[in-house]
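>>> A predicted structure for the sequence below; I have some questions about it.
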Amino acid sequence: MAEPVAEEHSAAPLTKPPARRCLPLPAVEPLLFLSTLSVALQGPLATQYLWDRLGAEHGYSGHNSSSTTGCGNGSASDPLQKEVEALVSHWNLYINLGGFFAGLFSVTLFGPWSDSVGRRPALILPAVGMTLQAAVYLLVMYLQLHVAYFLLGRILSGLWGDYNLILASCFAYVADITDKRSRTFRVAILEACLGIAGMLASIGGGQWRKAQGYINPFWLVLSASLAAALYAAFCLQESVKQPRPAKLFTLSHYKAVYRLYTAPENLSSRRALALYSLAFFLLVTVHFGAKDIYVLYELGSPLCWAADLIGYGSAANYLVYLSSLGGLRLLQLCLEDTWVAEIGLLSNISGLVVISFATTTALMFTGYGILFLSMAATPVIRSKLSKLVSETEQGALFASIACVQGVCSLASAGIFNSLYSASLHFMRGFPFLFGAIILLIPAAILGWIEIWDSNHDYFHFSGASPSPADAQQQLSNKE
């Protein structure tokens, strides 16, 4: 179905809002880049620090004696190593769950609140929270505090909204300042910022840790978060046209998220909202799940990649964000956004199938190459979702999407890691094949909605006249 204009504005003229303005300068992309750089550096460094600290406490020092290639020499059977691996895995789980549940309530509180008071407060607060988390982590390292304080820092950041609130607010910010025609590409630019920041962190973080330990890289984590907070506070212009005071601690914000999916005024748009959200959930779960096991797959036989090849593979994986951005821009010249997303999904499915059967380095990199458009679908879905709600619901919408993304992270880790260990005896690449099969579902959802929309464009051939809401939907879709 076509993207409807919100019910609240049904009486307004069917013209572009006069207050919609061009991109304010400076833009929100630098803030997302800085925040993503902080998160992308922090995650691997924190995990490696846990490994070293817990390993030292249990008398294990074999983590630095790895072979030059990815295939080990049997040390994986060391019971002490297994104990340390289990401890690190458990602490990572506790830290991630603590941050997720704290963030779940704060994101759905701050996101709808930003629809009233503006986006800048919802960008400043989580950046400050991430700065506090980095400060706590630095204190743990300087003072050799118990690693449980990592959990405290993570919860503290979660209560301030955490990185998910920054994601939600940045995408809502772009929805505020763009029209429907240009929104998809601007959302794709934001996602490209994620890839560039992740690539820089992936390339530089590990080498920096080897050269100078953990503390100096964590000072960059703290500095990037602090710079993001200062940028939001002093440089970024407000995107909400008429910000107004609103209570923060009220259930109305949670109800706003609930109403997105249950309001009966426009059943067709709410149904589309639920279907797009399902497609987004499945797509992001596969993205996260595959990314979690790429390194494990490359380390093992028959690929047996060394550290340099793993680094090249990681860089190729992040370059997909940039190639998808360029591909999306070119394909938009001749295709509707939905069909661009379908091509992106085809790229993703084909690449995962090739990787699932990869037994040589050349075939593995061929799979990475086929994935060159795999990130084109997510900006299209985000853009489609934003067009289904009114301007005053963008914060609530992207807050709910941020929560969905958090659930994706947890679900993907459990599903794909479990599948990987369970399928080692018959097909090491089975999780990638499984992901490719799952992606057929969002491909079918997007195609079905587009065909349904096309059928509704033929209202004028029937004897019945379309309702005002349907007329507005058709006009919105043509924009």
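Received, thanks.

>>> CA only for contacts and neighbour counts going forward, please
Will do.

>>> tally of neighbours for the closest residue to Gln133 other than its chain neighbours?
Counting by CA to CA, 6 or more residues apart in numbering, Gln133 lies nearest to Gly153, which is 4.4 Å off, once chain neighbours are set aside. Applying other CA atoms under 10 Å, we find 23 other residues in the vicinity of Gly153.

>>> again with Leu440
17.

>>> hang on, isn't Val88 packed against Ala46?
No: here Val88 lies out of contact with Ala46, judged by CA atoms under 8 Å, at a distance of 10.1 Å.

>>> now do the SS call for Gln242.
The three-state label given to Gln242 by DSSP: H, G, I helix; E, B strand; the rest coil is coil.

>>> what about it, how many residues nearby?
Gln242: 11 neighbours (other CA under 10 Å).

>>> how far away is it from Ala188?
Gln242 sits 26 Å away from Ala188 when distances are taken as CA to CA, to the nearest Å.

>>> got the buried residues for the helix or strand hosting Ala469?
Element membership for Ala469 (DSSP states H and E) is helix 468-478. For helix 468-478, a neighbour-count test (16 or more other CA atoms under 10 Å) marks 469-477 as buried.

>>> ok, now stretch 436-443?
436, 438-440, 442-443.

>>> SS state for Cys334?
Per three-state DSSP, Cys334 ends up coil.

>>> against Leu328, how distant is it?
From Cys334 to Leu328 the distance is 11 Å (CA to CA).

>>> of these two, who's got more company?
Shown here are Cys334 and Leu328; by other CA under 10 Å, Leu328 has more neighbours (26 against 10).

>>> is it true that the more buried one touches Ser182?
No: counting by CA under 8 Å, Leu328 stays clear of Ser182, with 12.0 Å between them.

>>> give me the neighbour count for the closest residue in space to Met375 that isn't next to it in sequence.
Spatial nearest neighbour of Met375, chain neighbours left out: Ser324 (5.5 Å); criterion: CA to CA, 6+ apart. When neighbours are counted by other CA under 10 Å, Ser324 registers 24.

>>> against Thr378, how distant is Ser324?
Applying CA to CA to Ser324 and Thr378 gives a distance of 10 Å.

>>> now Arg119
For Arg119, the distance to Thr378 - CA to CA - is 22 Å.

>>> next one for the comparison:
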Amino acid sequence: MKFTDSMKTLYEILRHVSVEPIMFIISMTTFMRQPTNQLLVLHKVCLLNYNATTCNHNMTVDVENDIQADTAYWNFYLKMALLIPGAVVSSLYGPLSDKLGRRVFLIIPSVGNIFGAVALIIQSEITLMPLEYLLATELIVGLSGNVVTTYVVAKSYLCDITDRTNRTKRLGVIKSMSYFGGPVGAFLSGILIDREGFASVYYIIAGIHVFIVIYVAVWLQESQGEDHHEKGGDLELEDGVGEHSEQEDHHKDGAEKEGDETTDDASTRKENKTDEDNAMCRLCGGTRQGLTEVFKGIENMLFVCFRERVGFRRKHLVIVQLIGIIHNIGSTAESDLTVLYTKHSPLNWSATTIGFFFTLRTVLKALTLSLGLPLFFKLTKHHSLRMDLSLASFGIISTTSALVMISFAETTTVMMIAPFVGMFVGFPSLILNAIKSKLVEPYEYGALFAFTALIQTLTSTAGSAMFSSIYAASLATWPGLAFMVTALIYVVSLGLISYLWFDMKKAAEDDQRYQSDDGSGYEKVDTTDEESD
């Protein structure tokens, strides 16, 4: 009898599961794929230009620098082939999923990734196959929408099946999936590469995407499209099947409301947050739109930061976006170069060590954002402009210090300390995203964050080009120069935040939007469920 009750309970739980498993394993495969691809390219560049003996045992400094420089450029080309088509296609697939249904656009990216994984398995086994074939592989994966489309359509699906009472909660659940899936994928990929080779990672990635195709086809009910509307409209799962989180990219991280908040304040905040979620859902395709509405939405997205606003809000919004661009460029440099830098002498890390490093860095960031920041806001009864921007500044100082350490690191110990020094890297984007939401109207939230995502894609590509060139040019003299340049760029953003600190304080005298209830000169930033870049 107990067994029967347990099965019934399990069934009830599973009955309300929708796209959450997809988000977990997509995050897992993303963290597996990127470092594995970079290591595979490094390996193939060496074998295509030298021989196995040189690559494995007798590599001189000049040979190592030549291989690393060539690999840095190839990684940039491959990233271009993947991201640019993916960004364009995902912007089309969202509106199309309104008409044709969500499930097909959850399946298409996985089909593309299955093809990509099979092609990469062949590349792993036939090590002398030209790298140009990898460009074609990444281009096809990008045209399928890649993981960007999966994120957008999965969020749209949850927007379809949730309402104002449960949407924010379920968005938070999906966001948490990246906290768990990412570290698992990073750690697993390193061990597999060292023990079984590159192909083993791609077999798992292919298997995961096969599972996604089957899961979507068999388990998920359609929530949009003509067939769905003919059958009676929106799908609503019992007991608040809601969804997850907001944007990006690149992502992410929330904090709790203050404990002494009044009931009225809490209600108002909840309504505002729900309005933001609803706006995001509409932009991502939560409602059926005609082409006119779609193009109108694109126009609103492109001009959201530049339209005229009360007081200094337009200026402050542009500055905050500029800070976000700087941080996105910085994070791009880290993700693109860390694998190559740690494979270069004197570190010469194994794939397992690289995987552990990425896991450690991701876990520490997640802990500070999901536990540390909410606890801080809960213990702090009142906070204002000074405190919020001071926290963002503290995060920038933390990140800059870690980058300086990395740029001079010659031992594994120093490298492993760096993630602890830079564990507050998520603070600036989280707080600045919260400030951005205070500078626009609720109906503009969707356009604002979509514009942010577009800028992230463009600056990520530009950042990759710049830092790949710096890294390749400085290998013979100082391999860590690119990380030092990144640190200096973060210092520029620290100056911009200092300017905001003074200018917003001055603007508070004229603009009530900046005023706090306790007269401290700035409305408290609500970071609940805000996303970081």
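Looks like it came in fine. If you're wondering where the values come from, they're calculated on a predicted model, not measured in any experiment.

>>> if we can go back for a sec, dump the buried residues of helix 468-478 of structure 1 into CSV; add distance to Ile203 of structure 1 as well.
CSV is the format used below for the buried residues of helix 468-478 of structure 1 (distance: CA to CA, whole Å):
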residue, distance to Ile203 of structure 1
Ala469, 51
Asp470, 50
Ala471, 51
Gln472, 48
Gln473, 46
Gln474, 47
Leu475, 46
Ser476, 43
Asn477, 42
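
>>> pick the one among those residues closest to Tyr60 of structure 1.
Asn477 (60.8 Å; CA to CA).

>>> which ones are touching Ile406 of structure 2?
Contact analysis of Ile406 of structure 2 by CA atoms under 8 Å, 6 or more residues apart in numbering lists 414-415, 418, 480, 483.

>>> one more time with 6 Å
Met415 (CA atoms under 6 Å, 6 or more residues apart in numbering).

>>> what about the aligned residue in structure 1 for it, distance to Leu363 of structure 1?
Matched to structure 1 by TM-score structural alignment, Ile406 of structure 2 sits across from Ile355. Distance from Ile355 of structure 1 to Leu363 of structure 1, counting by CA to CA: 7 Å.

>>> the helices in the stretch 201-350 of structure 2, which residues?
226-230, 263-284, 291-303, 313-343 (DSSP state H, counting those that start in this stretch).

>>> after the last one, next one along is what?
Sequence-wise, the next helix or strand downstream of helix 313-343 of structure 2 (DSSP H and E) is helix 351-367.

>>> and the angle from that next one to helix 313-343?
Relative orientation of helix 351-367 of structure 2 versus helix 313-343 (axes from the mean of the first three to the mean of the last three CA atoms, to 10 degrees): 150 degrees.

>>> in helix 351-367 of structure 2, which residues are buried?
Here helix 351-367 of structure 2 shows 351-366 as buried, counting by 16+ other CA under 10 Å.

>>> helices or strands up against that helix?
helix 167-196 (3 or more CA pairs under 6 Å, 6 or more residues apart in numbering; DSSP states H and E).

>>> could you rerun that using 10 Å?
helix 20-49, helix 167-196, helix 313-343, helix 412-421 (3 or more CA pairs under 10 Å, 6 or more residues apart in numbering; DSSP states H and E).

>>> just how off-centre is that helix within its chain?
15 Å (CA atoms, centre = their mean, to the nearest Å).

>>> how big's the offset between that helix and structure 1?
Helix 351-367 of structure 2 differs from its equivalent in structure 1 by a mean of 3.5 Å after superposition (mean CA distance after the TM-score superposition for structure 1).

>>> what's the angle between that helix and helix 412-421?
Going by the same axes, to 10 degrees, helix 351-367 of structure 2 makes 20 degrees with helix 412-421.

>>> give the buried residues for the longest helix along structure 2.
Identified as the longest helix of structure 2 according to DSSP state H is helix 61-100. Within helix 61-100 of structure 2, the residues scored as buried using 16+ other CA under 10 Å are 63-87, 89-91, 93-100.

>>> and that helix with helix 263-284, angle?
Using the same axes, to 10 degrees: helix 61-100 of structure 2 against helix 263-284 is 90 degrees.

>>> and the next helix or strand past helix 61-100 of structure 2?
helix 103-125.

>>> who touches the following helix or strand past that next one?
Counting by DSSP H and E, the element after helix 103-125 of structure 2 in chain order, helix or strand, is helix 132-143. For helix 132-143 of structure 2, contacts defined as CA atoms under 10 Å, 6 or more residues apart in numbering pick out 37, 41, 74-75, 77-90, 108-120, 123, 131, 144, 146-149.

>>> tell me the gap between helix 132-143 of structure 2 and the middle of its chain.
On CA atoms, centre = their mean, the centre of helix 132-143 of structure 2 falls 21 Å from the chain's centre.

>>> superposed on structure 1, what's the mean shift for it?
Counting by mean CA distance after the TM-score superposition for structure 1, helix 132-143 of structure 2 comes out at 4.0 Å.

>>> going on from that helix, what's the next piece of helix or strand?
helix 146-161.

>>> could you find the counterpart of the residue nearest to Met375 of structure 1 in structure 2?
Match for Ser324 of structure 1 (TM-score structural alignment): Thr368.

>>> its match touches Met423, doesn't it?
Yes: at 6.9 Å, Thr368 of structure 2 counts as touching Met423 under the criterion of CA atoms under 10 Å.

>>> counterpart of Phe420 of structure 2 over in structure 1?
For Phe420 of structure 2, the residue aligned by TM-score structural alignment is Gly369.

>>> which residues sit in contact with its match?
316-317, 319-320, 323, 347, 351, 363 are the contacts of Gly369 of structure 1 under CA under 10 Å, 6+ apart.

>>> what do Cys334 and Leu328 of structure 1 both touch?
Val340.

>>> ok, back up a step: looking at Arg119 and Thr378 of structure 1, which is more packed in?
Between Arg119 of structure 1 and Thr378, counted using other CA under 10 Å, Arg119 has the larger neighbour count: 29 against 21.

>>> overlap in contacts of Val88 and Ala46 of structure 1?
Shared contacts of Val88 of structure 1 and Ala46, defined by CA under 10 Å, 6+ apart, comprise Asp52.

>>> can you tell me which residues contact His57 of structure 2?
Going by CA under 10 Å, 6+ apart, the list of residues near His57 of structure 2 is empty.

>>> make JSON lines out of the helices and strands packed on helix 351-367 of structure 2 and add distance to Ile204 of structure 2.
Shown next, in JSON lines, are these (distance: least, CA to CA, whole Å):
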{"stretch": "helix 20-49", "distance to Ile204 of structure 2": "9"}
{"stretch": "helix 167-196", "distance to Ile204 of structure 2": "10"}
{"stretch": "helix 313-343", "distance to Ile204 of structure 2": "21"}
{"stretch": "helix 412-421", "distance to Ile204 of structure 2": "28"}
